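Asker: Predicted coordinates and the sequence they were generated for:
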Amino acid sequence: MSVATENQLKARDLDRGDNLAAARVFTAAFMDDPIWQATGPRRAWHRRLVLTALYYAEVLIARGRRAVLLGAYRGERLDGVIIVFPDGERGLPWWGWVLRSVAIIIAGPRATARSLTVSNALDRLHPEQAHAHFWLIGSRPDSLGAGYLLMRSATARIDRLGRPGYLEATSPEMAEVKELLGWRVRERYTLPTGAVVTTMWRDCPSRV
């Protein structure tokens, strides 16, 4: 019985001491993501370094902006992380760029220019209606169910706030999973590599 309890996945607020662990989870999850394949450094070691620095900054930004920041824990092991900004339509504060500057310097000018081009294009697709931005969700490759648990837990919190949700799915498989969870397709953006990012929307049940 104790073994089953220890191995059970549970979602809770990310522990204060798990900022770096969360960055590493995101890095492992997004190393081969279509957006980073199109924009990030070409060498794997370089991309890993950039992503770790970037996602560490993203976790700190999430804490500073009081985002919904949840971890999926299997015992004491962090298996997945989600970041949702309830005030998703608000822009990045100036100090957020300071935190991101380390990753920008490590990435170099070419990768940074490619990333900004794609980021600006995706920003233009954001809806004008007030919404919660489901910004990042990632899990360990060997952790079954962590992503699903985090999506359900974060969605429940956002629903209690009475806000619809918005996200970008970076693969057809991810978009299909989100559709099963009640999301619908809004628009599609084609990356320079030909891969497609799907923007998606979910109405708040209390306001439908």
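Answerer: That came through fine. Quick caveat, the model's predicted, so the values are computed rather than measured. Numbers count the residues shown, from 1 in each chain.
Asker: alpha carbons only for contacts and neighbour counts from here, please
Answerer: Fine.
Asker: how many neighbours does Trp45 have?
Answerer: Applying other CA atoms under 10 Å, we find 11 residues neighbouring Trp45.
Asker: wait, what's in contact with it?
Answerer: For Trp45, the contact set (CA atoms under 8 Å, 6 or more residues apart in numbering) is empty.
Asker: what helix or strand is it on?
Answerer: helix 44-64 (DSSP states H and E).
Asker: Would you mind identifying the next helix or strand past that helix?
Answerer: Following helix 44-64 in sequence, per DSSP H and E, is strand 68-74.
Asker: Spatially central residue for this structure, please.
Answerer: The chain has Leu136 as the residue nearest its centroid, 0.6 Å off, counting by CA atoms, centre = their mean.
Asker: picking that back up, okay, angle between the helix holding Trp45 and strand 68-74 too, please.
Answerer: Counting by axes from the mean of the first three to the mean of the last three CA atoms, to 10 degrees, helix 44-64 points 120 degrees away from the direction of strand 68-74.
Asker: try it against this one:
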Amino acid sequence: MKSGRNNMSALTSSRVRVIAQEAIDSYNRPMTAHEIEKYIKLNDKDLWREVRSKCYDYVRMILSVAKLSEIIKYKCLKRLIGVDKRANFYGLSNKTYDPNVWVPLGKPSEPEMEEPEKDTKFQGAPREITFHSVTEEEAVESWKIMHQNMKVNDPVWNALPSAMKEAHDYAKMGFDSKDIIQYAINKYTPLQDPMVLNDAIVILSRVLIESQEA
């Protein structure tokens, strides 16, 4: 039953990404999540019903997960009629937009050709986060490892509880597990530190499992 629900969530998020790319391409400029929602409503009523059954910011969250997609965020430098330029805009990374109006805020990660030596600085979240089932004991062990490796005042101890709460809330709303973990790691940058990344994924995975079982 849980597996079926997760499969449906994954299908919905994939369809949102596909139609979002279609919308952005047809507009020939980056669009806000609200504009993409209106496009979905007009062009795919079945998908719109599924989106509406999730939560009010479902489309924004899916677009914010830079995974298996050419969609990236853009900043708008000029005011568009009827659109708040402070809103998040989403465009296609393989398109060229007017640089006087649009500034890309991120690009999809390129496949790594080699593993150079790394210092203590981390270089962003991995291309795709893998969700896997973990036991409570494994999650507790990861928590212990993080306590051993990280100082008490490390930013990770502010980021992790917030990420856990968001993961729990989004799981209750029916979001796809992989999307939730990817979103959390992307949003809470201290969790991208190679010293804690794997253990953070284990802990978040356990949060999702317990949220779905409750």
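Answerer: Received the coordinates, thanks. Keep in mind it's a predicted model, so treat the numbers as computed, not measured.
Asker: How alike are these chains, TM-score-wise?
Answerer: TM-score for the superposed chains, counting by TM-score structural alignment, normalised by the length of the first structure: 0.31, backed by 106 aligned residues with a CA RMSD of 5.2 Å.
Asker: sorry, back to before: quick one: contacts for the residue nearest to the centre of the first structure?
Answerer: Neighbouring residues of Leu136 of the first structure by CA under 8 Å, 6+ apart: Val81, Ile82, Ile83, Val84.
Asker: could you dump the residues you listed to a markdown table with distance to Asp13 of the first structure?
Answerer: Shown next, in a markdown table, are the contacts of Leu136 of the first structure (distance: CA to CA, whole Å):
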| residue | distance to Asp13 of the first structure |
| --- | --- |
| Val81 | 9 |
| Ile82 | 10 |
| Ile83 | 10 |
| Val84 | 12 |
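Asker: In the second structure, where's the longest helix?
Answerer: If you go by DSSP state H, the second structure has its longest helix at helix 2-27.
Asker: Identify each buried residue in that one, please.
Answerer: By neighbour count with 16 or more other CA atoms under 10 Å, helix 2-27 of the second structure contains the buried residues Asn6, Ser9, Ala10, Thr12, Ser13, Val16, Arg17, Ile19, Ala20, Gln21, Ala23, Ile24.
Asker: And the residues you listed, which is closest to Val202 of the second structure?
Answerer: Using CA to CA, Asn6 is the member of the buried residues of helix 2-27 of the second structure that lies nearest Val202 of the second structure, at 18.3 Å.
Asker: separation between that closest one and Asp46 of the second structure?
Answerer: Using CA to CA, to the nearest Å, Asn6 of the second structure is found at 18 Å from Asp46 of the second structure.
Asker: Run a quick neighbour tally on Tyr58 of the second structure.
Answerer: Residues lying near Tyr58 of the second structure (other CA under 10 Å) number 20.
Asker: and it, what does it touch?
Answerer: Residues near Tyr58 of the second structure by CA under 8 Å, 6+ apart: Val51.
Asker: before we move on, back to that, tell me the one of the buried residues of helix 2-27 of the second structure nearest Leu63 of the second structure?
Answerer: The closest of the buried residues of helix 2-27 of the second structure, once distances to Leu63 of the second structure are taken by CA to CA, is Arg17, at 6.9 Å.
Asker: ok, Ala33 of the second structure - contacts?
Answerer: Counting by CA under 8 Å, 6+ apart, Ala33 of the second structure makes contact with Val59, Arg60, Leu63, Asn88, Phe89, Tyr90.
Asker: List the contacts of the closest residue in space to Glu179 of the first structure that isn't next to it in sequence.
Answerer: Nearest residue to Glu179 of the first structure, sequence neighbours excluded (CA to CA, 6 or more residues apart in numbering): Val185, at 7.8 Å. The contact partners of Val185 of the first structure, taken as CA under 8 Å, 6+ apart, are Ala175, Glu179, Thr198, Thr199, Met200, Trp201.
Asker: give me the element the second one is part of.
Answerer: In this assignment (DSSP H and E), Glu179 of the first structure forms part of helix 172-180.
Asker: cool, and the third one?
Answerer: When elements are assigned from DSSP H and E, Thr198 of the first structure belongs to strand 196-202.
Asker: ok, back up a step: relative to the whole chain's centre, how far out is the next helix or strand after the helix holding Glu179 of the first structure?
Answerer: Next helix or strand after helix 172-180 of the first structure toward the C-terminus (DSSP H and E): strand 184-190. Relative to its chain's centre, strand 184-190 of the first structure lies at 17 Å (CA atoms, centre = their mean, to the nearest Å).
Asker: Just want the angle from strand 184-190 of the first structure to helix 172-180.
Answerer: Angle of strand 184-190 of the first structure versus helix 172-180, following the same axes, to 10 degrees, is 160 degrees.
Asker: Strand 184-190 of the first structure versus strand 196-202: what angle between them?
Answerer: Here the directions of strand 184-190 of the first structure and strand 196-202 differ by 160 degrees (the same axes, to 10 degrees).
Asker: Against Ser115 of the first structure, how distant is Gly147 of the first structure?
Answerer: 25 Å.
Asker: quick one: contacts for the residue lying closest to Leu69 of the first structure once chain neighbours are set aside?
Answerer: The shortest distance from Leu69 of the first structure to any non-neighbouring residue, by CA to CA, 6+ apart, is to Ile83 (4.8 Å). Going by CA under 8 Å, 6+ apart, Ile83 of the first structure touches Val59, Ala62, Ala67, Val68, Leu69, Leu70, Phe134, Trp135, Leu136, Ile137.
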